[in-house]
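Engineer: take this sequence and fold it.
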Amino acid sequence: MNLNKRLVAALVGAIAAPLIVVIGPAAIASAHGYVNAPASRQAQCAAGTVSCGDIKYEPQSVEGPKGLRSCNGGVARFAELNDNKKPWQAAGVGQTVTFNWTFTARHRTASYQYFIGNTKIAEINGNNQQPPATVSHKVSMGGRTGRITVLAVWNIGDTANAFYSCIDLNVGKS
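Structural biologist: Next up, the predicted model:
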């Protein structure tokens, strides 16, 4: 009987070990960074300003391959970030906007990029250094006025991925 218990225990261990290896890293990989001011779309979800799904629990996790131009970074479960019909609050700003990033895991940084549509309005070199817990960039809106959406991109230096944040703004003249 003792031998049977050992066989059952070994069998359970052999089945469970691969599952733990596969599930374990996914469960602990929580993530990374986003623009929290002016409030990005995922920051608005996390704060409950706009009703959202899973993104409200992990605003820092909008990670996808470098080079995308979507608010959700290509992550299907965060697709609502691309929905311009949601009541995103637009921050009133002047011609220069300070974007504040918050990081929960600080990866070496290749660059930060800011886009309006497909037009890059700023790029800041990250010098392949690990950033502090928060980073701020002052970015010119280039004379644009009215309601716009800025896509902020944090390009990671040691992976092929980037983190994406869309920020809705109401740009005034200054």
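
Engineer: going forward, measure contacts between C-alpha atoms and count neighbours the same way
Structural biologist: Fine.

Engineer: can you tell me how far the closest residue to Glu80 other than its chain neighbours sits from Pro87?
Structural biologist: Counting by Cα to Cα, 6 or more residues apart in numbering, Cys52 is the residue found nearest to Glu80 once chain neighbours are left out, at 7.2 Å. Distance from Cys52 to Pro87, counting by Cα to Cα, to the nearest Å: 11 Å.

Engineer: next up, for comparison:
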Amino acid sequence: MTRKLTIPLFCLAVLAFPILVAGVAQAHGYTAKPPSRSYLCAQGVVTDCGEIQYEPQSVEGPKGFPGSGPDDGTICAGGNGRFAELDDPRGGAWPATSLTSGAGYDFVWHFTARHATTSFRYFITRDGYDPTQPLTRADLEPTPFLSVPWNGIRPTGDVTNHGTIPSGKSGRHLILGVWDIADTGNAFYSCADVLL
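Structural biologist: Below is the predicted model of the structure:
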């Protein structure tokens, strides 16, 4: 009787293992400082977030931004329709982190899975950005204000990138963090609303 029960349980475990491993392998990372929209959803600070509240680390899309990558209006979700709530500007009411224009700041990526990394890049919106509209390339300064090359190295833990908030900025802005992966065709996108 015990043998009859053991074999089906073993088979069930063998079948379930790849599914469990695949679920873990799909986990990746997001900016925790300043807190990204996906992080705020996962923490329950923002509600009605859909699936992203359960997997804030999964905002993965094609790399090559800004020349390629997610379409305009879908950048905060990495072009992934499952996470479209991140592209909803919510009337410009996303919680914003207060930062100081021209001051130094430690940008932190939190990882649930670590990938060989090409770089971390940070873009900020132009003056006159309208926070009530979905993010487009035209809303962003054309070049990142901070680029940190990693040359294919795999992070061993969370990563802090020290940079300077662009001077002369004021009011509500958005910082787009892009984590470029070295060994896949993808990058991770992380939008953080800030007040300067």
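
Engineer: can you classify the residue nearest to Glu80 of structure 1 as helix, strand or coil?
Structural biologist: Cys52 of structure 1 carries the three-state label coil when classified by DSSP: H, G, I helix; E, B strand; the rest coil.

Engineer: show me where structure 2 has its strands.
Structural biologist: With DSSP state E, the ranges of strands along structure 2 come out as 29-33, 60-62, 97-98, 104-111, 117-124, 146-153, 159-164, 172-181, 186-195.

Engineer: picking that back up, so for Cys52 and Pro87 of structure 1, which residue has more residues nearby?
Structural biologist: When Cys52 of structure 1 and Pro87 are compared on other Cα atoms under 10 Å, the one with more neighbours turns out to be Cys52, at 18 against 11.

Engineer: Serialize the strands of structure 2 to CSV and add fields for distance to Val21 of structure 2 and mean neighbour count.
Structural biologist: Below are the strands of structure 2 laid out as CSV (distance: least, Cα to Cα, whole Å; neighbours: other Cα atoms under 10 Å):
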stretch, distance to Val21 of structure 2, mean neighbour count
strand 29-33, 17, 23
strand 60-62, 18, 21
strand 97-98, 35, 15
strand 104-111, 17, 18
strand 117-124, 22, 21
strand 146-153, 23, 15
strand 159-164, 24, 15
strand 172-181, 20, 24
strand 186-195, 20, 24
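
Engineer: can I get these in JSON lines including distance to Val14 of structure 2?
Structural biologist: Output for the strands of structure 2, formatted as JSON lines (distance: least, Cα to Cα, whole Å):
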{"stretch": "strand 29-33", "distance to Val14 of structure 2": "28"}
{"stretch": "strand 60-62", "distance to Val14 of structure 2": "29"}
{"stretch": "strand 97-98", "distance to Val14 of structure 2": "46"}
{"stretch": "strand 104-111", "distance to Val14 of structure 2": "28"}
{"stretch": "strand 117-124", "distance to Val14 of structure 2": "32"}
{"stretch": "strand 146-153", "distance to Val14 of structure 2": "33"}
{"stretch": "strand 159-164", "distance to Val14 of structure 2": "35"}
{"stretch": "strand 172-181", "distance to Val14 of structure 2": "31"}
{"stretch": "strand 186-195", "distance to Val14 of structure 2": "30"}
